[in-house]
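**Student:** Structure for this input, please:
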Amino acid sequence: MLQKLLNHKVRIALSILLTIFLVLIRAYEDNLFYDPFLNYFKTDYYNLPLPEINNIQLFFGLLFRYFLNTSISLSIIYVLFKDVEAVKFASILYLIFFVILVTIFFFALFYVGETNKMALFYVRRFIIQPIFLLLFLPAFYYHKQKRLAVPD
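**Tutor:** The predicted structure is shown next:
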């Protein structure tokens, strides 16, 4: 086990470094992105009206953050699995999920925002956090193990 870890020390170091980048995005989110919901959801938002927002700025702020998280997540997937096909597949999934989530987010914001703030909270959470990485890593690991177990 220890020998395996030593053999993969560069991959482990790169994975840790990329994970630190994800943490830094989270740590400096107030400075990097336009998102009036950052502070809003830290307060007693049930009793407050939705904050004033600039829709275009919010969209590009969410896009930029999603792009950064996705780029780092795809890099982690590549570093861990060295599988270009997995990265291509994950890229397509990330793109599809972004379109779906942003559509749902702005629909909820415009039509049910005041009455269903939790929908905004959770959909936005999927956009701004690298949650899909937590789903993709075990899936790609399982796929790789399954592929290695099947003889050609």
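
**Student:** C-alpha from now on. contacts and neighbour counts both.
**Tutor:** OK.

**Student:** Helix or strand next in line after the helix or strand hosting Ala90, which one?
**Tutor:** Secondary structure from DSSP states H and E places Ala90 in helix 84-107. Following the chain from helix 84-107 toward its C-terminal end, the next helix or strand by DSSP H and E is helix 117-128.

**Student:** could you say which helix or strand contains the closest residue in space to Tyr94 that isn't next to it in sequence?
**Tutor:** In space, and not counting its chain neighbours, Tyr94 is closest to Thr70: 7.1 Å by CA to CA, 6 or more residues apart in numbering. Element membership for Thr70, per DSSP H and E: helix 55-81.

**Student:** Now the second one, please; I'll put the structures next to each other:
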Amino acid sequence: MLKNLPQNKGKIVLGLLLVFLLVLIREFETQLFYDPFLPFFKSDYAGQPLPIYEPIPLFLGLLLRYGLNSLLSLALLYVIFEDKDMLQFSGVLFAVFFVVLLLTFFYILSFQNQNYLLLFYVRRFLIQPIFILLFIPGFYYQKHL
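**Tutor:** Okay, here's the model as predicted:
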């Protein structure tokens, strides 16, 4: 692997840049996205009522954040594996996961007001690039079978 290091400097730099951009999204989340649940889940939320939220701006904020995280994650997958079929498959997975998670999120908000832990984890999958942590080792294993 170290023998290929000079040949892969560009890929390494681009990969690190993409990871840095993911970190920047997390760092500036309060300025970039409407999410009244950020301060709620950072506080001692047990026993507290859910914050008042506006559904349309919340949806748009989740869509924007998930979209940015997904695009950067897809770019990172392409830099690592350089496989367009894998990229298309990942894009479909990201889209399907978004729809399922978003529907689950708003269902929990509407009908399960006391289940904060489930709401917290579904929201976590929507706002954090967790799927990339699953896709990289999974696709690496798939490629090297």
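
**Student:** re earlier: the helix holding Thr70 of the first structure - contacts with which helices or strands?
**Tutor:** Judged by 3 or more CA pairs under 8 Å, 6 or more residues apart in numbering; DSSP states H and E, helix 55-81 of the first structure is in contact with helix 9-27, helix 84-107, helix 117-128, helix 131-149.

**Student:** average distance between it and the second structure?
**Tutor:** If you overlay the two and look at helix 55-81 of the first structure, the average distance to its match in the second structure is 0.3 Å (mean CA distance after the TM-score superposition for the first structure).

**Student:** which parts of that helix are buried?
**Tutor:** Applying a neighbour-count criterion of 16 or more other CA atoms under 10 Å, the buried positions in helix 55-81 of the first structure are 58-59, 61-70, 72-81.

**Student:** With stretch 21-35 of the second structure instead?
**Tutor:** Neighbour counts over stretch 21-35 of the second structure (16+ other CA under 10 Å) mark Leu22, Ile25, Arg26, Glu29, Phe33, Tyr34, Asp35 as buried.

**Student:** now stretch 96-104 of the first structure
**Tutor:** Taking 16+ other CA under 10 Å as the neighbour-count basis, stretch 96-104 of the first structure is seen to contain the buried residues Phe98, Leu101, Val102, Ile104.

**Student:** farthest pair in these?
**Tutor:** Phe98 and Ile104 (9.8 Å; CA to CA).

**Student:** hmm, back to that, of the buried residues of stretch 21-35 of the second structure, which is the nearest to Gln112 of the second structure?
**Tutor:** Within these, proximity to Gln112 of the second structure (CA to CA) peaks at Asp35, which comes in at 18.8 Å.

**Student:** Against Arg125 of the first structure, how distant is the aligned partner of that closest one in the first structure?
**Tutor:** Alignment of Asp35 of the second structure against the first structure is given by TM-score structural alignment, with Asp35 as its counterpart. Remark: distance between Asp35 of the first structure and Arg125 of the first structure (CA to CA, to the nearest Å) = 12 Å.
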